[in-house]
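Engineer: what's the 3D shape of this:
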Amino acid sequence: MPDLSSIIKAYDVRGVVPDEWDEATSRAIGAAFAEFVRTDSGTTSVVTAHDMRDSSIPLSRAFAEGVISRGVDVVEAGLGSTDMLYFAAGSLDMPGAMFTASHNPAQYNGIKLCRAGAAPIGQDSGLATIREWAERDSYDREPERVGTVSQRDVLAEYAAHLHGLVDLSNVRPLKVVVDAGNGMGGHTVPVVLAGLPLEVVPMYFELDGSFPNHEANPLDPKNLVDLQAAVPEHGADIGLAFDGDADRVFVVDEKGDPVSPSAVTALVAVRELAKGHGTTIIHNLITSRAVPEIVREHGGEPVRTRVGHSFIKAEMARTNAVFGGEHSAHYYFRDFWRADTGMLAAMHVLAALGEQSRPLSELTAAYSRYAASGEINSTVADAAASTAQVRDTFAGQDGVTVDELDGLTIELPDGSWFNLRASNTEPLLRLNVEAPDETRMAELRDQILGMVRA
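Structural biologist: The predicted model follows:
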């Protein structure tokens, strides 16, 4: 078995098929995963699901062969979104494996692994061990039996669970344009939003892992252009864009303007706090400063974390937080096994819009207080040296706060701040800037980019 370090990342498996991994690799990872969860918790069954990519079915079947070779049973949930797999892992109390490369191009595929109850598995919580065992591909123990493979369709159960968390049956009629990007939203949205007072205008619902219309990555503004045009064209109240595995959602208002994920985080946080079942809200350090302000104004306790789902989920478990949000449009719910689900976040926004009469742009204006740059990437030869230069420029100035929880965060006396983080996988620095107004944001953004790109 080859070195798997190039495809087993910090949080998941990801790589080009078949150049970087293939069915034999998947079979070995399946065996290692089965042995890991059996040793870790005595597990005798795991659940799998897969997206619409051409390689997903053969890779998931090879993985199942590896699992059953170690005496562990496989329940195949079949075609689904990543949050549907998390639902299955939570409701069935089984470890899970989702075959998807999310928003990556067609030649990629991957596996997102979790423990029973949708608890995350990352490098420090099992993934390094799974990689080591898969590379070795041999075991001292002989299993007592070969496992079995069965099928279970959980899509209707998943939809019912979501409906139990957000009731949309009595909202005012809404026209909703949904861009599924030829990804898994095209499979789940028709079931979850059926029978509600919603007129859904579908865009790119055909499941096609070659992504013929645009990449299924709404974080890149160019992939929102079609939706932004379609919403006002159809006279719709809202637009929703899902990524390839539909665990993230991006929102567009009735004018075709994007609603920032920070505003969505604040809106959903207020709704979760109103339930009275908890006060802690998690947000990563790149979300708008409006998020902790609004959380406090509604009686909540904001907790700031590093970027990344493993950090968010760990803090949610530690604090028993009711909700967590990230700038990348991942939204996490205690009522959903602390897992991220774009669909549930979308339903909260639809409910907030449909329970009152104002248009979405007016509704979300209250949650958008500052001017933000969005994430800007710069290719650099030496990320550490560039970051140090920026730090030295600002540190020591009166009223400046320096924070290195995750990369470099500088807070300035006028209320502006920025974060500069190195990519874990590429020679990139990622910059996020926020300021009281657009002029100041642009000035600070250009100043930092000038230093980083010099």
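
Engineer: When you work out contacts or count neighbours from here on, use the C-alpha atoms and nothing else.
Structural biologist: Noted.

Engineer: Under a three-state scheme, what state does Leu168 occupy?
Structural biologist: coil (DSSP: H, G, I helix; E, B strand; the rest coil).

Engineer: OK, contacts around it?
Structural biologist: Residues in contact with Leu168, defined by CA atoms under 8 Å, 6 or more residues apart in numbering, are 196-197, 347, 350-351.

Engineer: now Arg53
Structural biologist: Arg53 touches 100, 106, 109, 208-210, counting by CA under 8 Å, 6+ apart.

Engineer: Just these: which are in helices?
Structural biologist: The members of these all map outside helices under DSSP state H.

Engineer: Now which of the residues you listed would you call buried?
Structural biologist: 100, 106, 109, 208-210 (16 or more other CA atoms under 10 Å).

Engineer: Quick check: closest non-adjacent residue to the residue positioned nearest the centre of the chain.
Structural biologist: With distances taken as CA atoms, centre = their mean, His330 lies nearest the centre of the chain, 3.7 Å away. Distance criterion CA to CA, 6 or more residues apart in numbering; nearest residue to His330, sequence neighbours excluded, is Arg248 at 5.3 Å.

Engineer: now the other sequence, so there's something to compare against:
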Amino acid sequence: MTHQFHPSILREYDVRGIVGDTLSEADARALGRSYGALALAEGAKRVAVGRDGRLHSPSLEAALIDGLIGSGLDVVQVGLGPSPMLYFAVATLGVDGGIQVTGSHNPADYNGFKMLLNGRSVFGEEIKALGRRAEVADWVDGLGEITEADVIPAYLDALLRGFDGKAYRIGWDNGNGAGGEILERLLARLPGEHYTLYTEIDGTFPNHHPDPTVEANLADLKALVADKKLDFGIAFDGDADRIGAVDSEGRVIWGDQLLMVLAAPVLKELPGATIIADVKASQTLFDRIAEMGGTPLMWKTGHSLIKSKMKETGSPLAGEMSGHIFFKHEWYGFDDALYAAIRLIRAVSDSGQTLTELRSDMPPSVATPELRFPVDDSRKFAVVDEVAARLAADGATVDITDGVRVQTADGWWLLRASNTQDVLVARAESTDQAGLDRLVSAIDAQLSQSGIMRGGPIH
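Structural biologist: As a prediction, this is how the structure comes out:
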């Protein structure tokens, strides 16, 4: 029987939609059949499946597995846990791929699927191809088996392997996400004093939205750090593949700033290594990596794209402004906020300074949050091309790795088309407010020439 997915759920990096509206159990079953056919065509026989703590994740997982075993794939169920636990299972259980049922950091009514196969992320064109396969029921029939595996003990051991950090007083905000149980078990084994918020896994997210890159969501963590006079605080998103942090003064340590701290011990051990960050990252990060003897590489935003580039360049460490941190050094190369937290403790210890001192030593800069401009999907990439052409004609210093990133005397600004929403995303950074204002004016001027005006917030 053929199956049609709602076009909005076949996204660049995963399949994700609103349960009961754009995403159903029938979709999960059809995805299992399509993925199963793709996997078997590549010689895969066995895949791992995990799920996050959303209320509809068990039923979507059951339907997905029904589709997978109906294709003849064997399934290893690893159960409830964060996305990186599923990635760990794929890396260590001798399986050929894996799927995590997760809505990531989206609101509670969303859910979706992150897919791995034969050592890669399934993303972009491959996801669209799964949709086309379902439309014509290009599937295979079989009868796979289901087994279960408890990978939590091995995962915890791996997270702590080689731990050489000092004992700190740390606050942790799990945001009721899927990392809760593992975090509790991890902290029982970590030195130091630990204070936790919202470790109970609750798919309704009753306390705050589980996205640590939005500063408002860090309010409770800041209050905890201030109240207990802690050394720093760490937060996770809904499926614990993205990390956020605050120092003892409550200042947010953004993704690129975390990467500056994390890169130092890696470059001490691997001089000259390539450290990758996405085009949204601060110029101070790329400059700092070079100062530390590393090779900075600016690359496209998107965790699947970053992972691919890491493989290509042999990079030991990469990161995104969105809080995805990828360690190949002493780890497996996937984005794992729990592991990034452990490495942050180790890096701060190694520095001989506090995280607050490391944050204070970073060059002063003022930056915009992400500015979003609603634009029709059919037009968003064309607008970026138009801006790039005008800038080239003006002789501007432009990097076109992912959209346009323009360097001026005031600093830099970026304009790129979102891969997941019908928006253009812009960001700018300068050493002072006056410079930042000029950069934002330059963005507005370019966009107005293409008939685009800034809109309100988009989620």
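
Engineer: Could I get the TM-score for this pair?
Structural biologist: Remark: TM-score between the superposed chains equals 0.91 [TM-score structural alignment, normalised by the length of the first structure]; 443 aligned residues with a CA RMSD of 2.3 Å.

Engineer: returning to what we had before: in strands, which of the buried ones among the contacts of Arg53 of the first structure fall?
Structural biologist: Asn109 (DSSP state E).

Engineer: Let me have the buried ones among the contacts of Arg53 of the first structure in CSV, adding distance to Asp179 of the first structure as columns.
Structural biologist: Shown next, in CSV, are those (distance: CA to CA, whole Å):
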residue, distance to Asp179 of the first structure
Thr100, 19
Ala106, 18
Asn109, 21
Asp208, 13
Gly209, 15
Ser210, 16
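
Engineer: sorry, back to before: wait, doesn't the residue nearest to His330 of the first structure sit right on Glu326?
Structural biologist: No - contact between Arg248 of the first structure and Glu326 fails when scored by CA atoms under 8 Å: they sit 10.2 Å apart.

Engineer: So which of those two has more stuff around it?
Structural biologist: Arg248 (28 against 25; other CA atoms under 10 Å).

Engineer: which one in the second structure is aligned with the more buried one?
Structural biologist: When the second structure is aligned by TM-score structural alignment, Arg248 of the first structure is paired with Arg242.

Engineer: Verify the contact between that match and Ile325 for me.
Structural biologist: Yes - contact criterion CA under 8 Å: Arg242 of the second structure and Ile325 qualify, at 7.0 Å.

Engineer: rewinding a little: just flag the most distant two among the contacts of Leu168 of the first structure.
Structural biologist: Largest separation among these by CA to CA: Pro197 and Met347, giving 12.4 Å.

Engineer: So these two - more neighbours on which side?
Structural biologist: Met347 (20 against 16).

Engineer: once aligned to the first structure, how far is the helix or strand harbouring Ala91 of the second structure on average?
Structural biologist: For Ala91 of the second structure, the host element (DSSP states H and E) is helix 83-92. Superposed on the first structure, helix 83-92 of the second structure shows a mean distance to its aligned partners of 0.7 Å (mean CA distance after the TM-score superposition for the first structure).

Engineer: Contacts for that helix next, please.
Structural biologist: Contacts for helix 83-92 of the second structure (CA under 8 Å, 6+ apart): 47-52, 78, 96-100, 102, 151-152, 155, 239-241, 332, 334-337.

Engineer: whereabouts in the first structure does that helix align?
Structural biologist: Using TM-score structural alignment, helix 83-92 of the second structure pairs with 82-91 in the first structure.

Engineer: Next, the buried residues of the helix holding Ala91 of the second structure.
Structural biologist: 83-91.

Engineer: Ok, stretch 157-175 of the second structure next?
Structural biologist: Under 16+ other CA under 10 Å, the buried positions of stretch 157-175 of the second structure are 159, 165, 168-175.

Engineer: State the pair within the residues you listed that is farthest apart.
Structural biologist: Greatest spacing in these, by CA to CA: Gly165 and Gly175 (24.9 Å).

Engineer: So what's the residue count around the residue opposite Glu215 of the second structure in the first structure once aligned?
Structural biologist: Aligned counterpart of Glu215 of the second structure in the first structure: Pro221 (TM-score structural alignment). For Pro221 of the first structure, the neighbour count with other CA under 10 Å is 9.

Engineer: Give me the distance between the one helix or strand Ala382 of the second structure maps to and the centre of its chain.
Structural biologist: Using DSSP H and E, Ala382 of the second structure maps to helix 377-394. How far helix 377-394 of the second structure lies from its chain's middle: 27 Å, per CA atoms, centre = their mean, to the nearest Å.

Engineer: so where in the first structure does the helix or strand just after it end up aligned?
Structural biologist: Using DSSP H and E, the helix or strand that follows helix 377-394 of the second structure in sequence is strand 397-399. Under the alignment (TM-score structural alignment), strand 397-399 of the second structure falls on residues 401-403 in the first structure.

Engineer: Contacts for that stretch next, please.
Structural biologist: 391, 395, 408-412.

Engineer: got the residue ranges for the helices in the stretch 301-450 of the second structure?
Structural biologist: Using DSSP state H, counting those that start in this stretch, the helices of the stretch 301-450 of the second structure run over 303-313, 337-351, 355-360, 377-394, 433-449.

Engineer: list the helices and strands the shortest one packs on?
Structural biologist: Read it as helix 355-360 of the second structure. Here helix 355-360 of the second structure touches strand 243-247, going by 3 or more CA pairs under 8 Å, 6 or more residues apart in numbering; DSSP states H and E.
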